[in-house]
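[1] Got a predicted structure here, sequence first:
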Amino acid sequence: MKLSKKIRQFLIEPLQAQFQQQIQQVQDQLSQAKADNAATKLVMGAALAKLVKQATSIQEAEFKVFSQFGDDGIIQYLINHVKPRVDTFVEFGVEDYEEANTRFLMMNNNWKGLIIDGSPTFINYIKTRTFFWRYSLKAVASFITAENINQLLIDNGIVGPIGLLSIDIDGNDYWVWKAITAVEADIVVIEYNSLFGSERALTAPYRPDFRREKAHYSYLYFGASLPALCDLAIEKGYAFVGCNQAGNNAYFVKKEKLNGLPALSVEEGYVYSRFRENRNQEGVMCFLDGAERSALIEGLPVINTRTNREEYL
């Protein structure tokens, strides 16, 4: 026992300490690489943000810094036109905030805001990032439902007018936006499901525990159609101003804040998505295109938001 203890003390423990030190060095290097990459992106994004002022449409304004697609540019374009009352944002469904609609807005324009994600792991990671202390950002771990969203906003001091609301929770997006009364955003960006079509006002049925990956193996059964969101926007006093070119985010502006921006019909602004994130029954991405994607969810139940009756895709 004594010999074993000495071997551990003089051989194994130093090796373990050395290994842990090496791991920490690699982690530090990765963090620095991310920081350097973010700094480069910010410089390039700042230059693009100045050029966006000359754009004549939201599609022309698109560019990506931290957003998944071209939404960073669209948001810069819209805040230049809308002149939001308050430089505060709220974004739901940010995951680790590496790809998000509001991160460039925060870092380039010094906006403050609240981000919410259902994963404590993601939120804890965000709180370790340099930008978390450099900017006025609250990060909250909570699974969002129509029942808890207003209290979440109130508990975190976000009430009344805000500049921008971004909703991307892969499921109950329509129902959560419908439920929100605690804040009134000048600009709303919300994910829509282009596979639900451009004619019927449809949404996935509401379930407080809705999870996209469990709702259907394809990952394509979630959210709402653009007509459903446009109807809801009208009820809330918004005008539809367009979608991103990727066909997954729709943009709405308070009618009194349009400042010359054209309000569009669904027919004028609808964009059909072409990204291929669908999966087969084994959970493996299968990269189906076009109508093949729609076939995966054909026959699934949806709610017609105009009649409040169940229909089928």
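    Looks like it came in fine.
[2] C-alpha from now on. contacts and neighbour counts both.
    Fine.
[3] ok, now how distant is the closest residue to residue 227 other than its chain neighbours from residue 264?
    Once flanking residues are discounted, residue 227 sits nearest to residue 201: 4.8 Å by C-alpha to C-alpha, 6 or more residues apart in numbering. Going from residue 201 to residue 264 by C-alpha to C-alpha, to the nearest Å gives 16 Å.
[4] go on, residue 240?
    Counting by C-alpha to C-alpha, the gap between residue 240 and residue 264 amounts to 6 Å.
[5] out of the two, which sits in the busier spot?
    residue 240 (26 against 15; other C-alpha atoms under 10 Å).
[6] so the more buried one, which of the three states?
    Put simply, residue 240 is strand when judged by DSSP: H, G, I helix; E, B strand; the rest coil.
[7] residue contacts, it?
    230, 233, 250-253, 263-266 (C-alpha atoms under 8 Å, 6 or more residues apart in numbering).
[8] mind running it again at 6 Å?
    By C-alpha atoms under 6 Å, 6 or more residues apart in numbering, residue 240 lies in contact with 252, 263-264.
[9] put this beside the first:
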Amino acid sequence: MNFVRVLTSLLSRLRRVDSIETRAVYLQEAMGRIEARQTENARTLREAEFRVFSQWGEDGIIQFLVRHVPIADKTFVEFGVQDYLESSTRFLVVKDHWSGLVIDGSAENVEKIRHSEIYWRHRLRAECAFITRDNINDVIRSAGFAGDIGLLSVDIDGNDYWVWQAVDVVKPRIVIAEYNARFGAERAVSVPYDAQFVRGRAHYSMIYYGASLAALTELGETKGYALVGCNSAGNNAFFVRKDVLPAILPRVSAREAYVPACFREARDPSGQLSFLSTEDEQKLLETLPLVDLRS
């Protein structure tokens, strides 16, 4: 009998926690709608920034971009989403009713997404896959996405350059790509391609990953995209396909758009924050292999 009472009490507490979490998500969405209305007259990416479900100010920037870039098919592909509670595209789903594909390498994360309220309320598909440049097109195609789509978000903390380079099954009008600001504004470099790359295993510092802004900008040019700016946190770059680039979004160079990272990530060998200066981070990265994409 005591066991039944304890179990009943525990289930009751879990229900209350779930209710609190759900209400918190609804509150986030409501505040985001207010922010979206307040930034409707923004003229630049920076003025438009606000955060609802994104890590930094990407929600506002995306709202700004989809307001000005003509989108024929309101669909997206985003990979590296974890459990999708913090992501670049979630606000598009709940506010603007976009549909899309989210991909993560963790089966646990994908199951959590599939059992969440957003999954049955909206046209969302979640797939589990460890993304490589060799499987990315097959993963997207097999999920039913191809051709002209609204947005692609690339954030896998590693082979970002190589995977975006490989993507050809979809032709997004907007691309969000994470860059590693520690590589500076001038160099076009990336970590070498490694199909098994995992940031935490590649180097204890956690800052050895991805590509420079210049590398992604030059790649974008070859794929038909113009860089239109970066977020103020200094980790995400925004590209628009040239054939749909509106006048309000002038293309900029990597040097003009570059924003240094304003957050701490560097760890010591024990996994603790090391509080390295930018200069020390750059010195550490110089000891690790990089691919010069202009050579």
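    Structure received. Every value quoted in this text rests on a predicted model; they were computed, and no experiment measured them.
[10] Please state their TM-score.
    Once superposed, chain against chain, the TM-score is 0.97 (TM-score structural alignment, normalised by the length of the second structure); 294 aligned residues with a C-alpha RMSD of 1.1 Å.
[11] Now the equivalent of residue 263 of the first structure over in the second structure. Nearest residue, chain neighbours left out?
    Correspondence of residue 263 of the first structure to the second structure, assessed by TM-score structural alignment: residue 251. Among residues not flanking residue 251 of the second structure along the chain, residue 228 sits closest, at 4.9 Å (C-alpha to C-alpha, 6+ apart).
[12] Can you check the distance spanned by stretch 167-186 of the first structure, start to finish?
    Terminal residues of stretch 167-186 of the first structure are spaced 14 Å apart (C-alpha to C-alpha).
[13] which bit of the second structure covers that stretch?
    Mapping stretch 167-186 of the first structure onto the second structure (TM-score structural alignment) gives residues 154-173.
[14] Contacts for the matching stretch, please.
    So stretch 154-173 of the second structure is contacted by 80, 133, 137, 146-152, 177-178, 209-210, 240-241 (C-alpha under 6 Å, 6+ apart).
[15] what residue of the first structure matches up with residue 41 of the second structure?
    Taking TM-score structural alignment, the alignment pairs residue 41 of the second structure with residue 54 from the first structure.
[16] ugh, wrong one, I meant residue 277 of the second structure
    Using TM-score structural alignment, the partner of residue 277 of the second structure in the first structure is residue 289.
[17] Please apply the same query to residue 80 of the second structure.
    Match for residue 80 of the second structure (TM-score structural alignment): residue 93.
[18] count of neighbours near that match?
    Per other C-alpha under 10 Å, the neighbour tally for residue 93 of the first structure reads 21.
[19] State the three-state secondary structure for the aligned partner of residue 107 of the first structure in the second structure.
    Residue 107 of the first structure maps onto residue 94 in the second structure when the alignment is built from TM-score structural alignment. Here residue 94 of the second structure is helix, with the state taken from three-state DSSP.
[20] Tell me the spacing between residue 94 of the second structure and residue 230 of the second structure.
    To residue 230 of the second structure, residue 94 of the second structure is 24 Å away according to C-alpha to C-alpha.
[21] what do you get for residue 261 of the second structure?
    Per C-alpha to C-alpha, residue 261 of the second structure is found 11 Å from residue 230 of the second structure.
[22] Of those two, which one has the most company?
    Between residue 261 of the second structure and residue 230, counting by other C-alpha under 10 Å, residue 230 is the more crowded of the two (26 against 19).
[23] ok, the more buried one - contacts?
    If you count contacts by C-alpha under 6 Å, 6+ apart, residue 230 of the second structure has them with 236-238, 257.
[24] Dump those to TSV, plus distance to residue 73 of the second structure, secondary structure and neighbour count.
    Shown next, in TSV, are those (distance: C-alpha to C-alpha, whole Å; DSSP: H, G, I helix; E, B strand; the rest coil; neighbours: other C-alpha atoms under 10 Å):
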residue	distance to residue 73 of the second structure	secondary structure	neighbour count
236	23	strand	25
237	22	strand	23
238	19	strand	24
257	28	helix	21
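[25] okay if I get those residues as TSV plus distance to residue 156 of the second structure?
    As requested, these are exported to TSV (distance: C-alpha to C-alpha, whole Å):
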residue	distance to residue 156 of the second structure
236	12
237	14
238	16
257	22
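[26] ok, which pair from those residues is furthest apart?
    Across the contacts of residue 230 of the second structure, no pair lies farther apart than 236 and 257, at 10.6 Å, counting by C-alpha to C-alpha.
[27] Which parts of the stretch 101-250 of the second structure are helices?
    Assigned helices in the stretch 101-250 of the second structure, in chain order: 107-114, 117-121, 136-142, 160-166, 199-202, 213-223 (criterion: DSSP state H, counting those that start in this stretch).
[28] Which one of those lies nearest to residue 45 of the second structure?
    Per C-alpha to C-alpha, nearest to residue 45 of the second structure of these: helix 213-223, 16.8 Å.
[29] which residues of the first structure does that closest one align to?
    So helix 213-223 of the second structure is aligned with residues 226-236, judged by TM-score structural alignment.
[30] Need the counterpart of residue 265 of the second structure in the first structure.
    Mapped onto the first structure by TM-score structural alignment, residue 265 of the second structure lines up with residue 277.
[31] host element of its match?
    According to DSSP states H and E, residue 277 of the first structure maps onto no helix or strand at all.
[32] for residue 39 of the first structure, same thing?
    Residue-wise, residue 39 of the first structure maps onto helix 13-52 under DSSP H and E.
[33] Next secondary structure after that helix?
    helix 71-82.
[34] Now do that following helix against helix 13-52, angle only.
    40 degrees (axes from the mean of the first three to the mean of the last three C-alpha atoms, to 10 degrees).
[35] any idea how far the residue most central in space within the second structure is from residue 175 of the second structure?
    Central residue of the second structure (C-alpha atoms, centre = their mean): residue 155, 4.4 Å from the mean position. According to C-alpha to C-alpha, residue 155 of the second structure stands 11 Å off from residue 175 of the second structure.
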